[in-house]
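# no sequence for this one, just the structure:
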C-alpha cells in the first residue's frame, strides 16, 4: 500500500488526462516491433509470411513480437499492477516463453497449464491457480510443485484447498454482472459480497492466508465505468474485513481489456487511466497490491487465421442471402461466435468490389455451426470456393477452443513467427 501522501499524489498525477489532449488509438510501439498501420489491420510480418510460405488451411499465424508489444504497452500504462497472463487465451509455447522472459506472471486454469509454465522456467511463485473449479488432486499437485496462490468462490472449494494446500494464500472471486461485456463471465463464477466476507473469515479459521479478492467485469469489456463499480464494491469488502481483523493485501482485477474485432475499441491507455482513477477514488491512500489477468488484449491482435471457402450457395429462402461456408467453424476454433458475441473481421482476395449480404457458417455436419446469421455481414460477390479468407484478431481463444477431432477435422494448427 502507499505509505505516504506523496505516493498517492504521484498516482493521481499519472491518472490525470486533459480533455484537450487526444488519445492515440495505437500505443507507442515497442522498439523493433512492426504494427498494422490501422488498429485491427493485418500485421505486416504475418502478411509477409503468408506471401512467402504455403500455409495449411485453416491455420492460425501468430506474430509473437506483437505479444511482446501488447504486454509492454499494458505494463507501461498500468505499472502498479502485476500482469498474470491468462494462459488459456493462447498457450503456445512460443507465447508463454516470450512472456516468461519479459517477467510476466501467469494465471492458470489446469494442471497442464501449470506444467507448461514450469517447464518453460517460470518460478512457481509467479503462477496463480485461478480456476475456482478444481479437483482436489489437482490442487494437491499444484501445491507440491510450489504453487501457493489459489482462487475460490465457495465454501466447498475452500475446504478442498485447506485440506491439501495448508498455509496457501487464497483469494475469493466475487460476482459481477458484466454489463457492457461482449463475452460476459457472470453466474458461473464468483459469489456475493456477503458470502465472500464469510468465506474469507472461514479461510483464516482454516489456517489459510486470506490474501485478497478478485473479480472479472467480463471479457471484451466496452464500458470503462465497470471497473469503478466493481472497485467500489470491493473497497467496501476490504473495509468490512478489516473491521473483522483481516487485512486483505491483494486485489485481482481480472481481465476485460479488449482486442480489436469488428468495432473500434478504446486504447489500452484509456482502460488503464479508468482503472487508476477508480483505484484512487475508491481506495485513497490504501491501494493494495494489484493483479490483472489479461489474455485477449495480449494475444488477440497478434493472430490471423487463414481459412478457405468450401462452398458458396443460395438456399431459395425469402431473404435471398448467400451462404458462405468456411473450412473453420465453431468447433474448430471460432467458439466465441456463439450467440454471435465476438464479431471477427474478414479479408478476402476480392475486397473493394461489389458485396452481397451473407450468412457465414462452418464446415461440420452440425446445425449449430453457424458463425453469423443475425449479425449483418457482407462479402464480395466474386467470392468463390477455394478462395482464401483471413480472419483478423484471432490470436486469443481460438486454438484452445478447437475440438480434437469433431467430424474428423484436425485441431487448428498454429504457426508462431
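Yep, it's here. Computed from a predicted structure; not experimentally measured.

# make it CA atoms for all contacts and neighbour counts henceforth
Fine.

# I'd like the distance between residue 284 and residue 82.
Distance of residue 284 to residue 82, given as CA to CA, to the nearest Å: 19 Å.

# among these two, which residue is more densely surrounded?
residue 82 (19 against 16; other CA atoms under 10 Å).

# residues contacting the more buried one?
Residue 82 makes contacts with 104-105, 290-292, as judged by CA atoms under 8 Å, 6 or more residues apart in numbering.

# ok but it is inside a strand, no?
Yes: counting by DSSP: H, G, I helix; E, B strand; the rest coil, residue 82 is located in a strand.

# put this beside the first:
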C-alpha cells in the first residue's frame, strides 16, 4: 500500500536523513513500513546526472516502483528501464513519455512486446535469436540493444549468468537483427550490483569495447551504449560521492569508446537506497540454550516481507534502536515466518543492545531499494511492506 505523508513538512539541515528520522520517531506503525524521503531521491538523481554528463539516466523501476517516485523522476527529466508490462504502464501513468521508457528485460511475452510497441516504446533489449524474432514480429522496425555477458569484476553481487549472450555471438546476433528488419543500435551489460569503486568497471568496459569496435569495423553502425546499473549504495560503509563516482565511470567509458552518440545508464539502488528506512518491531528475544553464545532476535519483517537481499548476507543493513548506547552483544537476526530460511544474519552476527525486548522499535536504514518490490503479498499471513513517501 502506498501512502503520502503530506502532513509532515520541514527539513532539518544537519543530517540528510533527519526528515525520515523525525517522521519515523513521531509516527506509530502497526506493521512494517518503508519510509521514503522524496527529496533524497531527487538529490541522488541530480548527483548522478551531474557526473554522467549527457548520458540518459533510465531509472531501474524494479528498485522501488512507488508511483510517487516514478512521477517525481519523470518530472525531473529522468527516463526509465522497465522490465514488464506493469512497469511500463506505471511509468506512462506517472507522466513518462513512451520514447523515454526502454523495455530492458531480455525475457518478454510476445503480447507484452506488442503492447509496448503500440504504446509507443521504441527501444528493446535482447540476447538471443528467438527474442529478436519475437520483437520483429510484434514491434517491427524497433531499435534493439544486445545484452552481453561479462566476467565478474569484484562487485558484491555479480550478475553474469542469467542475462546476456557470449561476446562471440554478438556480431551474428546484430547481423540477424538487421536481417529481421530491426535496427541494431548498440550494446548493454551489467557490471554487477554494488560495484563499490569506479576502477572496477575498467575490465568490463574493456570486454564490451572489443565487441563495440569490432561491430563498427564490420559496418554495423552502433550508436548506443547502455552501461546498465552497478552504481552502489553505502549501507554504512565509505563510498565516493555519487557525482565523483559517476564522473570517474564516464571517464573510463570515454577512454575506450570515445564520444558515444547515445549513452545510457540504469541506476536503481543508488537512486533510492539511502532515501528509505524501515520501521519494524522486535517480536521476540531468546536463547536456544543456557550456554548459547548468541541471542536470537526476531523481527516482524523478514526475507519474505521485504528483506530478500539478505540472501547470503550479501546486503548488510544498518540497524538502529531506541536503546543504542547501551551495552551490546552479538545476536542472530531473523524474520517472523514459519520458514527455517527466514534468517537474515547468522554467519556474521549483529551487535544489538542486550536490553532489547519484544515490542521495541528498530529502524533499518538504507533500505529504499529492493525491499517493497521484493515483499511477498503475504507469505504466512504476514503483511507486505507499507510504503510512505514523504
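Nice, I can see it. What you are looking at is a predicted structure, and each value in this text was computed from that prediction instead of being measured.

# so what's the aligned partner of residue 342 of structure 1 in structure 2 up against?
Using TM-score structural alignment to pair residues, one finds that residue 342 of structure 1 aligns to residue 315 in structure 2. Neighbouring residues of residue 315 of structure 2 by CA under 8 Å, 6+ apart: 235, 309.

# SS state for residue 315 of structure 2?
coil.

# helices of the stretch 101-250 of structure 1, start to end?
111-119, 136-144, 155-164, 193-205, 226-243 (DSSP state H, counting those that start in this stretch).

# what range does the fourth one cover in structure 2?
Residues 167-179 of structure 2 are matched to helix 193-205 of structure 1 when aligned by TM-score structural alignment.

# how close does the equivalent of residue 99 of structure 2 over in structure 1 get to residue 237 of structure 1?
Here residue 99 of structure 2 is matched to residue 125 in structure 1, going by TM-score structural alignment. In this view, residue 125 of structure 1 and residue 237 of structure 1 are 26 Å apart by CA to CA.

# ok, these two, which is more surrounded?
In this view residue 125 of structure 1 and residue 237 are compared by other CA under 10 Å, and residue 237 has more residues nearby, 18 against 12.

# show me the contacts for the more buried one.
193, 197.

# wait, what's in contact with the residue lying closest to the match of residue 99 of structure 2 once chain neighbours are set aside?
The shortest distance from residue 125 of structure 1 to any non-neighbouring residue, by CA to CA, 6 or more residues apart in numbering, is to residue 147 (6.3 Å). Counting by CA under 8 Å, 6+ apart, residue 147 of structure 1 touches 124-125, 127-129.

# which of those count as buried?
Neighbour-count burial (16 or more other CA atoms under 10 Å) applied to these gives 124, 127-129.

# so which of the residues you listed sit within strands?
Members of those lying in strands (criterion: DSSP state E): 127-129.

# the match of helix 193-205 of structure 1: which residues count as buried?
170-171, 173-174, 176-178.

# as a markdown table, the contacts of residue 82 of structure 1 with neighbour count and distance to residue 229 of structure 1 would be great.
Formatted as a markdown table, those follow (neighbours: other CA atoms under 10 Å; distance: CA to CA, whole Å):
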| residue | neighbour count | distance to residue 229 of structure 1 |
| --- | --- | --- |
| 104 | 21 | 27 |
| 105 | 25 | 26 |
| 290 | 21 | 16 |
| 291 | 19 | 17 |
| 292 | 25 | 16 |
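
# can you tell me which of those carry over to structure 2?
Mapping those onto structure 2 (both residues aligned by TM-score structural alignment, their matches' CA atoms under 8 Å) leaves 104-105, 290-292 still in contact.

# between which two of the residues you listed is the distance greatest?
The distance between the two most remote of those (CA to CA) is 13.9 Å, for 104 and 290.

# now check structure 1 for the residue matching residue 120 of structure 2.
By TM-score structural alignment, residue 120 of structure 2 lines up with residue 146.

# residues touching its match, list them.
124-125.

# swap in 6 Å and give it another go.
residue 124 (CA atoms under 6 Å, 6 or more residues apart in numbering).

# would you list the buried ones among the contacts of residue 147 of structure 1 in a markdown table and tack on distance to residue 10 of structure 1?
As requested, these are exported to a markdown table (distance: CA to CA, whole Å):
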| residue | distance to residue 10 of structure 1 |
| --- | --- |
| 124 | 32 |
| 127 | 30 |
| 128 | 29 |
| 129 | 33 |
